[in-house]
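Build me a structure from this.
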Amino acid sequence: MQVKRLLITVLAAILTLPVLSQQFTDQHNQWNVANSNGWTVKSTEMYRYSGDTLILGNNYRKMVYQPDSSISTEWYYIAAVREENGYVYGVFNRTEEECLLYDFNLLPGESAYIQSIWCSGPTQVTCIDTASVEINGTSRRVIFLNDTFEERWTEGIGSHFGPLYASLYMCVTDIYHHLLCYYNDNQLLYMDPDAISCYETNVSAQQETLNHQIKLWPNPAAMELQVELPDMGSGYSGIYEAVNSSGMVILSGTTGNTLHLYINLVSFPEGIYLFRWQTYNSNITSKFIISR
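Sure thing, here's the model as predicted:
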């Protein structure tokens, strides 16, 4: 069943880390969203909150975004967001008119009219099913919508297309967004199961080939991880790092003219990690899991 397949994806993508908040408007939230043409990721947009604002008597969080840190490190105000009893409201920076961004109370068969940042007006969404995802004993609702894009919302996180992109594809067809990662208080709580990194950007054909050639096994791993580096034809000299879900480098080293690495995992806890290998002309990131 299609909904069950989606639920399995959600369960696999939500990490078993402590949940600090389920509020969409928690000031410590951050979303990393890939922007692509459907085939190649062009940039990674980042969204977070920066202070509060008062609009027409209502208190809002100020949402800011960064279009791509490889271009600019500046953050830009994009929307004001508030939350009340499971409803999330927004005011986009081009207007002072409030709109509904999410209704996390939806039950199967119920509909709502919500607004995406790029659509000129509200679009109707209908809940076809709901589920509950448990993370360290805390439950989040997942809402499945009946559109052709198999959209789903997770309580406190929002659409799997991105925080301001719910129902976007009812009015936009020439670009594609998807949520890569979601953080709360710098803790990684969600990572797209098909993502190799929480930050993706334009890469050359050679880089894409390298990303596909790096091999990690077994994956999931228990006590040892074996790494096979791509054959670059001119040696393998570089620096490697293993990074945990909090962004902390837990292991690093250098590679000489060697094809294989053997990484001892005995002292590391279970979870999802990133393996990074950097050389003078490449930067390769891949994901591995420690499970015992």
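
C-alpha only now, for contacts and for neighbours.
Will do.

and residue 89, what does it touch?
Residue 89 is in contact with 81, 82, 83, 98, 99, 100, 101, 102, counting by Cα atoms under 8 Å, 6 or more residues apart in numbering.

Check this protein and tell me which residue is nearest its centre.
In the chain, the centroid-proximal residue (Cα atoms, centre = their mean) is residue 181; its distance is 2.0 Å.

could the contacts of residue 89 be laid out in JSON lines, adding secondary structure?
JSON lines is the format used below for these (DSSP: H, G, I helix; E, B strand; the rest coil):
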{"residue": "81", "secondary structure": "strand"}
{"residue": "82", "secondary structure": "strand"}
{"residue": "83", "secondary structure": "strand"}
{"residue": "98", "secondary structure": "coil"}
{"residue": "99", "secondary structure": "strand"}
{"residue": "100", "secondary structure": "strand"}
{"residue": "101", "secondary structure": "strand"}
{"residue": "102", "secondary structure": "strand"}
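
can you redo the residues you listed as JSON lines with neighbour count and distance to residue 110?
As requested, those are arranged in JSON lines below (neighbours: other Cα atoms under 10 Å; distance: Cα to Cα, whole Å):
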{"residue": "81", "neighbour count": "26", "distance to residue 110": "23"}
{"residue": "82", "neighbour count": "21", "distance to residue 110": "22"}
{"residue": "83", "neighbour count": "20", "distance to residue 110": "20"}
{"residue": "98", "neighbour count": "16", "distance to residue 110": "22"}
{"residue": "99", "neighbour count": "19", "distance to residue 110": "18"}
{"residue": "100", "neighbour count": "19", "distance to residue 110": "15"}
{"residue": "101", "neighbour count": "28", "distance to residue 110": "16"}
{"residue": "102", "neighbour count": "27", "distance to residue 110": "13"}
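
Following up with a second sequence; could you model it the same way so I can compare the two?
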Amino acid sequence: MKRITLTLAFFLLLVISYAQEWAPLGATWYYQSVRPTDGLQWYAEIQSIGDTIIQGKHCKVLQSHGVGISNFGSEFSSFFISSGNGKVFYYNQSCNKFCQLYDFNKLPGDTFYIPTFCNNNYDSVGFIIGSVSLLTIDTTVLKVQSVTPINTPSSQYQGFPSQIIETLGSTSFLFPIHLPFSDAPYTYKLLCYTDSKIHYHYPPQDFCNTIGIKEEKTNDKIEIYPNPASLVLTIDLTDNIEVKYSINIYSIIGQKKISMNNVIGNKVTEIPIGKLSSGLYLIEITTTDGQKLMKKFIKE
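Here you go, the predicted structure:
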């Protein structure tokens, strides 16, 4: 009986991956990144928005946007995922080829590699499968791989997974994140994932829109107008009387575009933005008393 049970469990681990669709339309991931040196937080939302064909392969189209300041996710504002037979691939737009991301056929003791640069095996991140288990979320049974890195690439990559859950992906981030050597280490975490069948939350909660929650806490302290803006953005922080603050404006991929220091808090501040390209931007205001306020705006 014990042998039969073990054989059945092994069979389930082999076949269960083929029953799950990767990135169904509307599937949404929410991630958090934290810089330990100062507690700066960044939130990312990734959503499956459609289908396309690349090099003859059926792909899911994923788009991301975030709130907060970091290089977290800057390489992947829009990307393409292909899956089949228990494997997941992402389309590397730099070298025009598909790179393997996950392989849910792997068993304990097996290894796999995630490429970090085109055609450069030395910079691939290697992992060994420590264990494989099953997790039930909303009656859906998913395979879970616990993994450990076995090599460190020459460049600084962060966001390595410790667990990879079928359909959800890494509990850190979908991809390893490239950061310059000068950047402080960040921590990464999958806060929640949702689609028509699965609702995963860590820690458990009733909602999944972390980006909206983050911005809601700061919106009442900032007034910016007009929004959208074309030439001048006006910032009103008149509640912070006699408090100086700094202003930084970032693109949605974390590039600093405008920086102002020692701005007096009891005045309305006008910022010329005519030279910015059209798109979505994040304004971060840091006061001398330690407050960090953030809000999004659109440059026409």
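
Which of the contacts of residue 89 of structure 1 are retained in structure 2?
Here the contacts of residue 89 of structure 1 are checked against structure 2 with both residues aligned by TM-score structural alignment, their matches' Cα atoms under 8 Å, and the contacts held in both are 81, 82, 83, 98, 99, 100, 101, 102.

which SSE is the nearest residue to the first one once chain neighbours are set aside in?
It refers to residue 81 of structure 1. The shortest distance from residue 81 of structure 1 to any non-neighbouring residue, by Cα to Cα, 6 or more residues apart in numbering, is to residue 90 (4.4 Å). Here residue 90 of structure 1, judged by DSSP states H and E, is contained in strand 87-92.

Which residue numbers in structure 2 does that strand align to?
Alignment of strand 87-92 of structure 1 against structure 2: residues 87-92, by TM-score structural alignment.

how close does that stretch sit to structure 1?
Compared with structure 1 after fitting, stretch 87-92 of structure 2 has a mean deviation of 0.9 Å; criterion: mean Cα distance after the TM-score superposition for structure 1.

List the buried residues of that stretch.
For stretch 87-92 of structure 2, burial by neighbour count (16 or more other Cα atoms under 10 Å) applies to 87, 88, 89, 90, 91, 92.

mind listing what the last one touches?
Listed by Cα under 8 Å, 6+ apart, the contact set of residue 92 of structure 2 reads 98, 99, 118.

cutoff 10 Å now
76, 79, 80, 81, 98, 99, 100, 115, 116, 117, 118 (Cα atoms under 10 Å, 6 or more residues apart in numbering).

mean per-residue distance, the lengthiest strand in structure 2 to structure 1?
For structure 2, the longest strand by residue count, based on DSSP state E, is strand 40-54. Superposed on structure 1, strand 40-54 of structure 2 shows a mean distance to its aligned partners of 1.7 Å (mean Cα distance after the TM-score superposition for structure 1).

Check which helices and strands the helix or strand just after that strand is in contact with.
Next along the chain after strand 40-54 of structure 2, taking DSSP H and E as the criterion, comes strand 57-68. If contacts are counted by 3 or more Cα pairs under 10 Å, 6 or more residues apart in numbering; DSSP states H and E, strand 57-68 of structure 2 sits against strand 28-35, strand 40-54, strand 78-84, strand 87-92, helix 210-219, strand 279-287, strand 292-299.

Most tightly packed of those?
By mean neighbour count, with neighbours taken as mean count of other Cα atoms under 10 Å, strand 28-35 ranks first of those at a mean of 23.

And for residue 150 of structure 2, the neighbour number?
The tally of other residues near residue 150 of structure 2 (other Cα atoms under 10 Å) stands at 12.

same question but for residue 126 of structure 1, I mixed them up
Residue 126 of structure 1 has 18 nearby residues by other Cα under 10 Å.

Report the separation between it and residue 44 of structure 1.
Residue 126 of structure 1 is 29 Å from residue 44 of structure 1, where distance means Cα to Cα, to the nearest Å.

residue in structure 1 matching residue 66 of structure 2?
Taking TM-score structural alignment, residue 66 of structure 2 has residue 67 as its aligned residue in structure 1.

Give the closest residue to its match in space, chain neighbours not counted.
Per Cα to Cα, 6+ apart, closest to residue 67 of structure 1 is residue 45, 4.6 Å.

I'd say that neighbour and residue 76 touch.
No - the criterion here is Cα atoms under 10 Å, and residue 45 of structure 1 misses it with residue 76 at 11.1 Å.

Give the residues shared as contacts by these two.
Common contacts of residue 45 of structure 1 and residue 76, defined by Cα under 10 Å, 6+ apart, comprise 65, 66, 67.

Return the closest of those residues with respect to residue 163 of structure 1.
residue 65 (10.9 Å; Cα to Cα).

Nearest spatial neighbour of the closest one, chain-adjacent residues omitted?
Leaving aside its chain neighbours, residue 65 of structure 1 sits nearest to residue 47 (4.4 Å; criterion: Cα to Cα, 6+ apart).

The one you found and residue 30 of structure 1: what is the separation?
5 Å.

quick one: common contacting residues for those two?
63, 64, 65, 163, 182.

burial of the first one, as a residue count?
Residue 63 of structure 1 is flanked by 27 other residues according to other Cα under 10 Å.

Tell me the buried residues in whichever helix in structure 2 runs longest?
Across structure 2, the helix with the greatest residue count (assigned by DSSP state H) is helix 2-15. By neighbour count on 16+ other Cα under 10 Å, the buried set for helix 2-15 of structure 2 is 13, 14.

So which elements touch that helix?
Counting contacts by 3+ Cα pairs under 10 Å, 6+ apart, helix 2-15 of structure 2 is packed against strand 125-137, strand 140-149.

Tell me what angle that helix forms with strand 140-149.
The directions of helix 2-15 of structure 2 and strand 140-149 differ by 80 degrees, with axes from the mean of the first three to the mean of the last three Cα atoms, to 10 degrees as the criterion.

Any chance you could list what contacts helix 2-15 of structure 2?
Residues from elsewhere that reach helix 2-15 of structure 2 (Cα under 10 Å, 6+ apart): 1, 85-86, 104-107, 132-134, 141-144.
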